Structures are given as C-alpha cells and as structure tokens.
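A.B. asks: Sequence below, structure please.
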Amino acid sequence: MNLATNRNPGAGFTMVELLVAIAIVGLLMAVSVPATLNFYESVQYRQAVRDVITTLGTARQRALDTGQALDVAFDPERMTFGLGDDQQPLPEGFNLGVSTAAEVNRKGIGIIRFYPEGNSSGGDVVLESPTGRGVRISVDWLLGGVSQETFDAP
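C.D. replies: Take a look at the predicted model:
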C-alpha cells in the first residue's frame, strides 16, 4: 500500500489560507479594541453625570425633608464630589469645573447649598471627558432645580 496515493490533497489548510484567516482576525481586533475603549469611556462619562445629578437631587430632597441646609461639595483638585462625608471620585482623565456662589465656597472647594425651602445657592458644574465631550449641570438658585446641557469637543 502506497501512502502517497491514499492521501487526500484537499485535507488541511494551506499556508495562504492560514495567513488570510490570521489577517482577518487581526483586522477585526484592530477595529474592535478602540471601539471597546470608546464604549468604556462613554459608560464612565454617563455614570459620572448620573451620579452628580443624583447627588444634587438627593441633597435637595433631604434639605426639604429634614428642614436643614445641605451642601454638595465639588473639589476640582482631588476630582471628587459628594454630600457631606460621602465623597465620590470622578473617573481619571475627566475634567471638573465648578462655578458657585463665593459666600458658600471653602478653600478651593465649590459648594452648592440646598435650603429647606427648596431653593439653593445655585451654580454650574462642568464635567468633561478626555475626548472633550461634556455636560454643564446647572442648579437654579430660585427653585433648586437641576438641568443639564451637553457639549462636544471643539
């Protein structure tokens, strides 16, 4: 029995077929990895915006419920914000800007104060992602309402 005659010439893959398959996988990886990183940053951005808005809304509601003024502190240097001792960090690479009433601020920390009547000291918080996408969160001084306006990189 001759082994050469029983061999199926179509069995297995040629070197060219393997190289084409590897090239296709490499191309898919080159496209999907940056898209995954952009998706992850987008999730971080949306969560940070949601956390800031929730914290502001919670402070307003607690001030109404307890009858005491409550402060939400924003520290652009440490990249944190929070209500009282519950300070939350913002994702790395993000920028935080705060514009609030000077009389309630403390040593480089922007404060938005909510009063028991439902109003606030007012102010703006600007949160910008590393790609330049951002949001301006505004707190109305008269009614204490929270609104947001998005912007994109120039």
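A.B. asks: Every contact and neighbour count from this point should use C-alpha atoms.
C.D. replies: Fine.
A.B. asks: tell me which strands and helices the helix ranked longest in the chain is in contact with?
C.D. replies: Longest helix in the chain, counting residues (DSSP state H): helix 15-66. Contacts defined by 3 or more Cα pairs under 8 Å, 6 or more residues apart in numbering; DSSP states H and E place helix 15-66 against strand 70-75, strand 80-83, strand 110-114, strand 146-151.
A.B. asks: So what's the gap between the first one and the chain middle?
C.D. replies: Here the centre of strand 70-75 is set off from its chain's centre by 19 Å, with Cα atoms, centre = their mean, to the nearest Å.
A.B. asks: For Thr36, find the nearest of the helices and strands packed on helix 15-66.
C.D. replies: Checking the helices and strands packed on helix 15-66 against Thr36 by Cα to Cα gives strand 146-151 as the closest, at 22.2 Å.
A.B. asks: Next, the angle from that closest one to helix 15-66.
C.D. replies: 150 degrees (axes from the mean of the first three to the mean of the last three Cα atoms, to 10 degrees).
A.B. asks: want to put them side by side, so please do this one too:
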Amino acid sequence: MMRTSAIFPGNNKPDRPSAGFTLLELMVALAVMGLAMALVAPSGMRMVASWQERDEVHSVLREIAAIPAKVRRDKAAVTLDSSTSAEKVHELIPLPAGWEMELDQPLKIHASGACEQTDATLTTPHQELRLRIQTPFCHPILL
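C.D. replies: Just a heads-up that it's a prediction; the model follows:
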C-alpha cells in the first residue's frame, strides 16, 4: 500500500530542504562582492598606472643608454644643453608627452660615443626622478 499525505494526497516525497540559494542570499552575496570591488578597484587602477609609468621610465633609460650608438652612427660630437634644439634632444632622448628632463651640466657625447658624466632630473606627471648618466658609455642609473 502506498503512503500518502493527508494535506497533499499523492505526495509521497520525504520532507527535505530544497537545493539552491534563495533570492535574498544571492542579493546579499552580490552586494558584498560589489562593496569589495568598490574598495579594491581604485588601488588596482593606481597600481596598473604605476607599472605603466615604471615601464616608460625604463624605456627612457634605455634610450639614454643608446645615445652613444646614435652619435657614433652620425660621426659627430653632440652636446646637450639649454641651447640644444628640442628636435635634436627628442631625436636622441624621446620622452613621453608631458615628461621633462633637466640636465645639471651639459651632456657631452664625443664622436667616439664616449659620454662625460652628468646628473639629471626626469620629471613625469607623478614623480621626479634623479639620475646620473655615467661615463664612458652613457649608462643611466637612478639615484
């Protein structure tokens, strides 16, 4: 003989909790995740921007290190100072838009590619970096 429920005739399934989540549980979980993202996203964006700027700084340092090869190719000594045209400076050291580099003393590069040491300030939109361009190969180091 088959057992039946007095309230629901023909319902012979045992009582057990239903599988899955309620709408309220899902809404609470989404609200918590949204709050966590709102707290984490701004710092994540700053972190990505700082990585990008760091990569651009290293790119500029590589360009400075490549100056001797460019000067040797042209077979003419170059002196970078306040009287040097912006085009010539940009040809030797291309800087991203909004960046500036100020040399403490003129940077002299002989036709052989040898550099004379000087210090410089590289100004980015977010920071100022001191660097030294070392003799004889124009190897830049951050101070």
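A.B. asks: Tell me how the two chains score on TM-score.
C.D. replies: The TM-score (TM-score structural alignment, normalised by the length of the second structure) is 0.62; 127 aligned residues with a Cα RMSD of 3.8 Å.
A.B. asks: and the helices and strands packed on helix 15-66 of the first structure as JSON lines, adding distance to Gly122 of the first structure and mean neighbour count?
C.D. replies: Shown next, in JSON lines, are these (distance: least, Cα to Cα, whole Å; neighbours: other Cα atoms under 10 Å):
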{"stretch": "strand 70-75", "distance to Gly122 of the first structure": "11", "mean neighbour count": "23"}
{"stretch": "strand 80-83", "distance to Gly122 of the first structure": "15", "mean neighbour count": "20"}
{"stretch": "strand 110-114", "distance to Gly122 of the first structure": "6", "mean neighbour count": "27"}
{"stretch": "strand 146-151", "distance to Gly122 of the first structure": "9", "mean neighbour count": "13"}
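A.B. asks: With respect to Thr58 of the first structure, which of those strands lies nearest?
C.D. replies: strand 80-83 (8.7 Å).
A.B. asks: tell me what the closest one is packed against?
C.D. replies: Judged by 3+ Cα pairs under 8 Å, 6+ apart, strand 80-83 of the first structure is in contact with helix 15-66, strand 70-75, strand 86-89.
A.B. asks: So which residues make contact with it?
C.D. replies: When contacts are defined by Cα atoms under 8 Å, 6 or more residues apart in numbering, strand 80-83 of the first structure is touched by residues 52, 55, 59, 70-75, 87-90.
A.B. asks: before we move on, the earlier item: quick one: the longest helix of the first structure to the second structure mean distance?
C.D. replies: Helix 15-66 of the first structure, aligned to the second structure and superposed, deviates on average by 1.9 Å (mean Cα distance after the TM-score superposition for the first structure).
A.B. asks: how close does the residue positioned nearest the centre of the second structure get to Glu63 of the second structure?
C.D. replies: With distances taken as Cα atoms, centre = their mean, the residue of the second structure nearest its centroid is Gln52 (1.7 Å). Distance of Gln52 of the second structure to Glu63 of the second structure, given as Cα to Cα, to the nearest Å: 17 Å.
A.B. asks: repeat for Ala36 of the second structure
C.D. replies: Ala36 of the second structure sits 41 Å away from Glu63 of the second structure, going by Cα to Cα.
A.B. asks: again with His90 of the second structure
C.D. replies: Applying Cα to Cα to His90 of the second structure and Glu63 of the second structure gives a distance of 10 Å.
A.B. asks: Distance to Ile137 of the first structure added to the helices and strands packed on helix 15-66 of the first structure, as a markdown table?
C.D. replies: Listed next are those as a markdown table, based on distance: least, Cα to Cα, whole Å:
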| stretch | distance to Ile137 of the first structure |
| --- | --- |
| strand 70-75 | 12 |
| strand 80-83 | 13 |
| strand 110-114 | 12 |
| strand 146-151 | 4 |
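A.B. asks: To Pro34 of the first structure, which of those strands lies closest?
C.D. replies: Of those, nearest to Pro34 of the first structure by Cα to Cα is strand 146-151, at 22.2 Å.
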